[in-house]
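A.B. asks: return atomic coordinates for the entry below.
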Amino acid sequence: MIVKAYGAYAGDKPLEPMDIERRAPGAEDVEIAIAFCGVCHSDLHQVRAEWAGTLYPCVPGHEIVGHVTAVGAHVDGFKVGDMVGVGCIVDSCRHCNPCDEGMEQFCEKGLTGTYNSVVADAPGHTLGGYSERIVVNGKYVLKISHKEEDLAAVAPLLCAGITTYSPLRHWQVGPGKKVGVVGIGGLGHMGVKLAHAMGAHVVAFTTSESKRQAAIDLGADEVVVSTNRDEMKAHAGSFDFILNTVAASHDLNPFLILLKRDSTMCLVGAPEHQHPSPNVMLLLFGRKSIAGSLIGGIAETQEMLDFCAEKNIVSDIEMIPIQQIDAAYDRLVKSDVKYRFVIDNASLRA
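C.D. replies: Sure thing, here's the model as predicted:
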């Protein structure tokens, strides 16, 4: 099956229209007509070869939502017309301990990413959601129960949503907990919404005074400008958990000072360059931890989607046609979006 897509043939080339091949749906597959695809910062890093190992042609996109157009004979739980999503994972070994425990993101054999992972299908690696259709094993397809009119804004939940939901759940964020969210961007704005919905007292950290009201509108109970020493000092030693979503290299020490004894700061942003090494004494005196978290497994991603549907949570988006993707990438580098670009995949046929 040949479908229209947008991708790049080299890291220094703009994205352009291309025809790509999708496999015919097998007995365990679901075929999906993609309605919308979110734009993740990872897309930019990978397609522009800022991360090593990019396979070309590269068709990015792992925040995919759409409707089922075909269902394999051995697939249960889906029918033609269903609203569904595909996130960052389209396969895994299915036999290792993490896979058995529903944590496919930590597959010991290596997960199969929605794009840029080696597979048998042409052209030898996976091609993502900047395309008309996709065929995915039914075990890695997710049900969407939001309203149809919210579908575009659901797309970023498949990466930004689960990336923030998973650590919030793992560290048991909820009522009675004081939680910080560092950075109010694509990830951070979801972190604020989710932590608020879980019942925590949420403090948003930003370097920009101009984002104060925006963070409150997202659900933050307080906002701290992290460059203001007095504001930071007022919160020293008071946080149960800090979710750090910033994807740029920065000093972690000011945030370690804010943690209570035995508390954790979890990093979910993937910086282009490593963070400066933190002051170990800040960890020793207080038994504090720095941790990391990577998306979530399929079951947890489904749990997140159901939670967001129940709480009427979606991402704040700016819709674009696919023809504006390179301009969107340039704006993404400048943090010039509130808070997530989403591609209208109908524009592929323009």
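A.B. asks: rest of the way, CA atoms for contacts and neighbours
C.D. replies: Will do.
A.B. asks: what about the helices in the stretch 251-350 of the chain?
C.D. replies: 253-256, 280-284, 298-310, 325-333 (DSSP state H, counting those that start in this stretch).
A.B. asks: for the comparison step, fold the sequence that follows:
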Amino acid sequence: MKFVLSVPESLDPAAAAPLLCAGITTYAPLRKWGAGPGRTVAVVGLGGLGHMAVKIAHALGAEVTVLSQSLKKQEDGLRLGADHYFATSDPTTFERLAGTFDLVVNTVSAPIDVDAHLGLLAVDGTLVNVGAPAEPLSLNVFSLIGGRRSYAGSMIGGIATTQEMLDFCAEHGIGAEVEVIPADRINEAYERVLASDVRYRFVIDASTFA
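C.D. replies: Sure, this is the predicted structure:
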């Protein structure tokens, strides 16, 4: 049987394409690990993946917290649907939020302190990695067994889940926050990515290719 994705007409074309990468990458683990009413979800990082995780977790009905290195994107995070926003650079954050979350979705591709983030989980909570750091990550097994916690990974989803995600985003008016650029600004865009100066996805206007 052949499956073909159908993009709902209500989705903005410029935002629909990023949904097929950032959308499914975050939707799949949120659905798999039960984000919804009565559940507490933390999103680590408010970038290309993180901003979609916040939107989707909020639409699913979860209580959403953003954990970012600083508070510079706090206004954006709350606008996108977060209920709370904390800076991980503040050492009191991990003490204050210990044992709080049912699910922590790590969207960053930089190394994190896995043990510290596992400590944020409630009993039977799960830390899911969707970001892909180049360096190996390590953990102390006692961070897992102390609260029956789990550490998992997720990449994308199958055709059926991707279609479910597209329909869900169309129903709830969710799209990626994008900046459309011409092809001759690709190098500039890359420099801005390196500087974390993206709100929150670049989309290249295909009509500008020579």
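A.B. asks: and the helices of the stretch 251-350 of structure 1: which comes nearest residue 144 of structure 1?
C.D. replies: Closest to residue 144 of structure 1 of these, according to CA to CA: helix 298-310, at 6.7 Å.
A.B. asks: in structure 2, what range does the closest one match?
C.D. replies: Aligning helix 298-310 of structure 1 against structure 2 (TM-score structural alignment) gives residues 159-171.
A.B. asks: next one: the most centrally placed residue in structure 1 from residue 83 of structure 1, what distance?
C.D. replies: The centre of structure 1 sits closest to residue 159, judged by CA atoms, centre = their mean, with a distance of 2.2 Å. Going from residue 159 of structure 1 to residue 83 of structure 1 by CA to CA, to the nearest Å gives 17 Å.
A.B. asks: which other residues reach the match of helix 298-310 of structure 1?
C.D. replies: Defining contact as CA atoms under 8 Å, 6 or more residues apart in numbering, one finds that stretch 159-171 of structure 2 is touched by 3-8, 10-11, 19-20, 23-24, 27-28, 56, 175.
A.B. asks: widest-spaced pair of those?
C.D. replies: Top of the distance list for the contacts of stretch 159-171 of structure 2 (CA to CA): 3 and 56, 24.1 Å.
A.B. asks: so what does the residue nearest to the centre of structure 1 match up with in structure 2?
C.D. replies: Counting by TM-score structural alignment, the partner of residue 159 of structure 1 is residue 21.
A.B. asks: mind checking the SS state of that match?
C.D. replies: Using DSSP: H, G, I helix; E, B strand; the rest coil, the structure places residue 21 of structure 2 in helix.
A.B. asks: show me what contacts the nearest residue to it once chain neighbours are set aside?
C.D. replies: In space, and not counting its chain neighbours, residue 21 of structure 2 is closest to residue 156: 7.6 Å by CA to CA, 6 or more residues apart in numbering. For residue 156 of structure 2, the contacting residues are 21, 24-26, 28, by CA under 8 Å, 6+ apart.
A.B. asks: distance of residue 156 of structure 2 from residue 164 of structure 2?
C.D. replies: Counting by CA to CA, the gap from residue 156 of structure 2 to residue 164 of structure 2 is 13 Å.
A.B. asks: in strands, which of the contacts of stretch 159-171 of structure 2 appear?
C.D. replies: The strands, defined by DSSP state E, take in nothing from those.
A.B. asks: need the buried ones from these selected in ChimeraX.
C.D. replies: A single ChimeraX command selects the buried members of those (16 or more other CA atoms under 10 Å):
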select :7,8,11,19,20,23,24,27,28,56,175
